[in-house]
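Participant: Provide a 3D model corresponding to the input given below.
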Amino acid sequence: MAGASTASANVIDFTDASTGTSGSILNGTVTWTMDASGYLNNSQSFDGNSTPSGTGLSFETDGYGVGMRDDEITTVSTNNFEWIRVTFSAPVLVDAIYFLDLFQARDGSSQEIGIASINGGHPIISLYASDIAGSGAAGFVGASFAAIAVTEIFFTVLSSNDNLGFADGALAGISFVAPIPLPAAGFMLLGGLGGLAAVRRRRKAA
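Facilitator: Below is the predicted model:
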């Protein structure tokens, strides 16, 4: 499940410096909003030594975090953690989630883990760090999966860390699948019904 995902038809790019805390997708038919446990911040410039490919993300910034001076979602302990929530006005089909700034400890003893709880925790997607802290890498992790109908995603980071301060990571993007346009869906349905009718006529003729 973890690893870079190919770009889907649509992505909400939180690494784009112009992306705010609300917007619309699917030609304006669905709106989305973000809220958080504190001030939402995506002002930190992308600082990886290479740009991940195949995501549809711009990587102008490190993505969204929580705090006036912090671009990361930070967890101090299981009872002291920051979070970001993205809510959609109607169900959308999400097929990938992206984080930045998730790292493994240099000695391999622990790793940061981003968490996306979908629709109240059904399912919970875990994104495990693979880049080594201090290596200059971006700490990018993507999780791709079969499309899930989503109305709300709750993001946080587990308390395991890279042994450099507290566990933290930044929300980089959400990828979703564009639905079949209603006219096309109607034509497909009519085509399927027509095919069934033709099969019945053949059976009667036989």
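
Participant: going by C-alpha atoms from here, please, whenever you check contacts or count neighbours.
Facilitator: OK.

Participant: show me what counts as buried in stretch 80-95.
Facilitator: 81-88, 92-95 (16 or more other Cα atoms under 10 Å).

Participant: same question, stretch 130-141
Facilitator: 130-133, 137-141.

Participant: count the residues that sit near the nearest residue to I113 once chain neighbours are set aside.
Facilitator: Spatial nearest neighbour of I113, excluding adjacent residues (Cα to Cα, 6 or more residues apart in numbering): Y128 at 4.7 Å. Other residues within reach of Y128, judged by other Cα atoms under 10 Å, total 23.

Participant: between which two of the buried residues of stretch 130-141 is the distance greatest?
Facilitator: Farthest-apart pair in the buried residues of stretch 130-141 is A133 and V141; separation 13.6 Å (Cα to Cα).

Participant: pretty sure A138 sits in a strand.
Facilitator: No: counting by DSSP: H, G, I helix; E, B strand; the rest coil, A138 is not part of a strand but coil.

Participant: next, count neighbours for the closest residue to it other than its chain neighbours.
Facilitator: Nearest residue to A138, sequence neighbours excluded (Cα to Cα, 6+ apart): G48, at 4.0 Å. The tally of other residues near G48 (other Cα under 10 Å) stands at 17.

Participant: what sits against G48?
Facilitator: Under the criterion of Cα atoms under 8 Å, 6 or more residues apart in numbering, the contact list for G48 reads 136-139.

Participant: structure for this one too, so we can compare:
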Amino acid sequence: MALGAVGANAAVIDFTAASTGTSGSVMGGAVTWTMTGSGYLNNSQLFDGNSKPTGTGLAFERDGYGVGLNDDEITTTPMRQEWIEIAFSSPVMVSAFYFLDLFQARTGGTLEVGQASIDGGAPVSLVAVDVAGTGAAGFVAAAFQPIYASVIRFTVLNSNDSLGYADGALAGIELAPVPVPAAGLMLLGGLGGLAMFRRRARA
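Facilitator: Below is the predicted model of the structure:
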């Protein structure tokens, strides 16, 4: 019943907010999420773009989450590929991913690509559009038809911006509302449970 009540509202898990840690809850507390990674999880870097993108619901207080004690980015080198994984206690509907610090080379020859794999499936790619060294935030959004997800793994493709190894920061996940039919079924289920409880109480 609680899920049905909040099903009409989309939500964003904002990894650019200073207060967002490595676990939390969504859908009115009905679903919890936990972040793990291939190393120390870090969102200590202040947002350093010359302007904050609009229309995302993100705070842009930080640059997002990365892996490493002194690094706020998910990095891929010829020797390793760092990752961050978000696991939900129950499936949720995701509709967008957000990255920061993904850049194209000034020459245009190379670029960074963030990737998100939902439940082990083919990755969703977030391709850099901002040019390195211009003061831009390296912000990329990937929006898509909502899909149920239990576990999402974020990595960065082995390409770069010609300034070093490929890297980028996880900025956010957008959750879509529960579809109306599903929300209605949950509401009916809750009402049915109440009716059964009342019958037992009368007996």
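
Participant: dump the buried residues of stretch 130-141 of the first structure to TSV, plus distance to S37 of the first structure.
Facilitator: Formatted as TSV, those follow (distance: Cα to Cα, whole Å):
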residue	distance to S37 of the first structure
S130	27
D131	27
I132	28
A133	26
A137	28
A138	24
G139	23
F140	23
V141	23
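
Participant: quickly name whichever of the residues you listed is closest to T61 of the first structure.
Facilitator: The nearest one, if we look at those relative to T61 of the first structure and count by Cα to Cα, is A138, at 10.9 Å.

Participant: from Y39 of the first structure, how far out is the closest one?
Facilitator: 23 Å (Cα to Cα, to the nearest Å).

Participant: where along the first structure do the helices fall?
Facilitator: Applying DSSP state H to the first structure gives helices spanning 182-205.

Participant: in it, which spans are strands?
Facilitator: All strands of the first structure, identified by DSSP state E, fall at 10-13, 22-25, 30-36, 40-41, 65-66, 73-77, 80-81, 84-100, 113-118, 124-128, 141-157, 167-177.

Participant: tell me the helices and strands packed up against the third one.
Facilitator: Here strand 30-36 of the first structure is seen to pack against strand 22-25, strand 84-100 when contacts are counted using 3 or more Cα pairs under 8 Å, 6 or more residues apart in numbering; DSSP states H and E.

Participant: can I get these in CSV with distance to I124 of the first structure?
Facilitator: Shown next, in CSV, are those (distance: least, Cα to Cα, whole Å):
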stretch, distance to I124 of the first structure
strand 22-25, 23
strand 84-100, 12
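
Participant: ok, now how distant is the closest residue to M93 of the second structure other than its chain neighbours from F88 of the second structure?
Facilitator: Spatial nearest neighbour of M93 of the second structure, chain neighbours left out: Y148 (4.3 Å); criterion: Cα to Cα, 6+ apart. Separation of Y148 of the second structure from F88 of the second structure (Cα to Cα): 11 Å.

Participant: measure the residue nearest the centre of the first structure to V199 of the first structure for me?
Facilitator: The residue lying closest to the centre of the first structure (Cα atoms, centre = their mean) is I97, at 2.3 Å. To V199 of the first structure, I97 of the first structure is 43 Å away according to Cα to Cα.

Participant: again, but for D95 of the first structure
Facilitator: 36 Å.

Participant: one more: S18 of the first structure?
Facilitator: 54 Å.

Participant: and G108 of the first structure, by the same measure?
Facilitator: Distance from G108 of the first structure to V199 of the first structure, by Cα to Cα: 62 Å.

Participant: ditto for D70 of the first structure
Facilitator: Taking Cα to Cα, one finds D70 of the first structure at 63 Å from V199 of the first structure.

Participant: what's the answer for G186 of the first structure, then?
Facilitator: G186 of the first structure is 20 Å from V199 of the first structure, by Cα to Cα.

Participant: ok, back up a step: any idea which of the strands of the first structure gets closest to P52 of the first structure?
Facilitator: strand 141-157 (9.5 Å).

Participant: what residues of the closest one count as buried?
Facilitator: Using 16+ other Cα under 10 Å as the test for burial, strand 141-157 of the first structure gives 141-144, 148-157.

Participant: dump these into TSV; add distance to L102 of the first structure as well.
Facilitator: Output for the buried residues of strand 141-157 of the first structure, formatted as TSV (distance: Cα to Cα, whole Å):
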residue	distance to L102 of the first structure
V141	7
G142	11
A143	13
S144	17
I148	24
A149	26
V150	24
T151	25
E152	22
I153	19
F154	17
F155	13
T156	12
V157	9
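
Participant: wait, which of these is closest to I180 of the first structure?
Facilitator: Nearest to I180 of the first structure among these, with distances taken as Cα to Cα, is A149, at 14.1 Å.

Participant: residues contacting the closest one?
Facilitator: Applying Cα under 8 Å, 6+ apart, the residues near A149 of the first structure are 91-94.

Participant: hmm, 10 Å instead?
Facilitator: Shown in contact with A149 of the first structure (Cα atoms under 10 Å, 6 or more residues apart in numbering): 90-95, 118-119, 176-177.
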